[in-house]
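> Pasting the sequence and the predicted coordinates here, then a few questions.
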Amino acid sequence: MTTQPGFYIPHGGGPCFFMDDPQGMWTGMEAFLRGLSDTLPEAPRAILVVSAHWETDGFRFTAAERPPLVFDYYGFPPHTYELRYDVPGSPALAGRAASLLRDAGLAADVDAERGLDHGVFVPLLVAFPEATIPVVEMSLDRSLDPALHVAAGKALAPLREDGVLILGSGMSFHNMRAYGDPRATEPSHDFDRWLADAATQPGPARAAALDHWAQAPAGRFSHPREEHLIPMMVAAGTSENAGRRVYGQDVMRTAIAGFRFD
């Protein structure tokens, strides 16, 4: 089985890719997600997605045979609550992932009831619309500790060698009050440049930099609360090699990026 990469991807705003978009705000991000599978060495055996929208005490993995969808967005058109992503789950992968974390001394368990939230099903509906590849969602630890999530990624790295694609799903800039404000553009680019520099360093240096993301230029401005950044830590932790920036665009007047870790 060919080793799959890890990615930190943007998942957009709510069900944005399935709504009218006359200004083309989401066109570039949608194109990036739609082309993601073409960049892979082969079709993944399964997909493990770390979502910004699920926080637990310790780590959790969805273990339903057919995970339902969690429509955890509000105030959008009625048709966006009728989206379907009838993808198979993988209790076996969920169990193995939890075991890998426990073997590394991290708290982890499976959840046979929990479904896939929009941080998972929205980008996957674009990237893998056929819904045939098994999907497992992973939660964030409620601490949002960067080093803990890098360690979790490191523990999960063997899954990549078994053909599992690991995606950290969030947004590299996530200040809801700043979106659309022209005053946010410059500081968002300051953080974006710092994040790209950190991501493209080898593993140990990258982990050290990411551990201090809040001290980066415009770090706290870009992430008043860091749940949309922390999925990157897991994806980055799965590799010791320098990462690559594979997506970059201004969306709502702010810099948004995506990264690949081979």
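Cool, got the structure.
> switch to C-alpha atoms for all contacts and neighbour counts from now on
OK.
> What segments of the stretch 1-150 of the chain are helices?
All helices of the stretch 1-150 of the chain, identified by DSSP state H, counting those that start in this stretch, fall at 27-34, 91-103, 118-127, 146-161.
> which other helices and strands contact the helix or strand just after the longest one?
By that I understand helix 146-161. Using DSSP states H and E, the helix or strand that directly follows helix 146-161 along the chain is strand 164-170. Using 3 or more Cα pairs under 8 Å, 6 or more residues apart in numbering; DSSP states H and E as the contact criterion, the elements in contact with strand 164-170 are strand 6-10, strand 46-56, helix 118-127, helix 230-237.
> For the helix or strand following strand 164-170, buried residues please.
If you walk from strand 164-170 toward the C-terminus, the next helix or strand you reach (DSSP H and E) is helix 185-199. Along helix 185-199, the positions that meet the burial threshold by neighbour count (16 or more other Cα atoms under 10 Å) are 185, 187-196, 198-199.
> and here's the other structure:
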Amino acid sequence: MGERLPTWFISHGGGPWPWIPEMRAMFANLEAALKGIAAAVGKPRAVLCISGHWENEAFAVMHAARPPMVYDYYGFPPHTYEIVYPAPGAPELAERTAALIEGAGLSARLDDEQGFDHGTFVPLAVMYPEADVPVFQVSIRRDYDPAAHVALGRALAPLREEGVLILGSGLSYHNLRLMGPEARAPSSAFDAWLTQALALPPAERLEAVLNWEKAPAARIAHPREDHLVPLFVALGAAEHEPAIRDYHEEGLFGGVTASNFRFG
């Protein structure tokens, strides 16, 4: 068994921002934070990304040796639909991961078709620009059930001692219909609650997260919680370890507050 790696929940930004100069400038602090994760971890055996952009009825594990690209964004310049992040997949680790999930009493399947969505290839291109670390994904479940995704994280926890970096990739605020100055109050309120909740002792923290809909501005910050669900997994994989907010920014897109959290 090796050193136990931390897990992270990251706010992955907007669309293919590293390839658009004006957007990259807006996300300069996020870029620095992502590079800081890579510096802290070094090159892991693999990165396992749980992205808010891949949903299934049951958990699925990316199994391709050479995953294709998924351009799951709209209205961006033509060159952003030609991006290739050529990191290898991790089929053997995918099989190990599916076995861990099933061993926890959760349904899982291997998926040989799924490619890297932008919740994965965008942060990874910043963290490991040489694409020399194997990358694979586990889908979130379409029911968004908090307890099931915490349980997924618990099932994945042994991978942390096997050199696998577990990265929950979403956004701490994700309401595309309420951006700009109108997002300032709800995103700030929810982010403040989230920061306080994750600082609680483990049992209280878990209860707060499982009941996240009671948080201030919860359903304004997350009309659909697809971009919050990856946090449940990152937390479950480090359930009894402290959380540290290692990126925080106010005023993105003219008003959005967003944060990243490290567990362990």
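Right, received. Where do you want to start? All of these numbers come straight from a predicted model, not from anything done at the bench.
> just to revisit the earlier point, now distance to G258 of the first structure too, for the buried residues of helix 185-199 of the first structure, in a markdown table please.
Putting the buried residues of helix 185-199 of the first structure into a markdown table (distance: Cα to Cα, whole Å) gives the following:
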| residue | distance to G258 of the first structure |
| --- | --- |
| T185 | 17 |
| P187 | 18 |
| S188 | 14 |
| H189 | 14 |
| D190 | 16 |
| F191 | 13 |
| D192 | 10 |
| R193 | 12 |
| W194 | 13 |
| L195 | 10 |
| A196 | 9 |
| A198 | 13 |
| A199 | 10 |
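> and of those residues, the nearest to M19 of the first structure?
When these are compared for distance to M19 of the first structure (Cα to Cα), T185 wins out at 24.9 Å.
> and the closest one, what is it in contact with?
For T185 of the first structure, the set of contacting residues under the criterion of Cα atoms under 8 Å, 6 or more residues apart in numbering consists of R253, T254, A255.
> which of these tops the neighbour count?
T254 (25 neighbours; other Cα atoms under 10 Å).
> returning to what we had before: V50 of the first structure: which of the helices of the stretch 1-150 of the first structure is closest?
Here helix 118-127 is closest among those (Cα to Cα), at 8.0 Å.
> what's in contact with that closest one?
Looking at what lies outside helix 118-127 of the first structure - Cα under 8 Å, 6+ apart - the contacts are 11-12, 14-15, 17, 30, 33-37, 49, 51-53, 69-73, 85, 131, 137, 169-170.
> Of these, select the buried ones using a PyMOL command.
Command for PyMOL that selects the buried part of the contacts of helix 118-127 of the first structure, burial taken from 16+ other Cα under 10 Å:
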select buried, resi 11+12+14+15+17+30+33+34+36+49+51+52+53+69+71+85+131+137+169+170
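> any idea which residue sits dead centre in the second structure?
When the second structure is reduced to its mean C-alpha position, the closest residue under Cα atoms, centre = their mean turns out to be S169, at 1.4 Å.
> Quick check: that residue vs L231 of the second structure, distance?
Using Cα to Cα, to the nearest Å, S169 of the second structure is found at 8 Å from L231 of the second structure.
> which ones are touching the counterpart of G237 of the first structure in the second structure?
Alignment of G237 of the first structure against the second structure is given by TM-score structural alignment, with G236 as its counterpart. Counting by Cα under 8 Å, 6+ apart, G236 of the second structure makes contact with H149, V150, A151, L152, G153, R154, A157.
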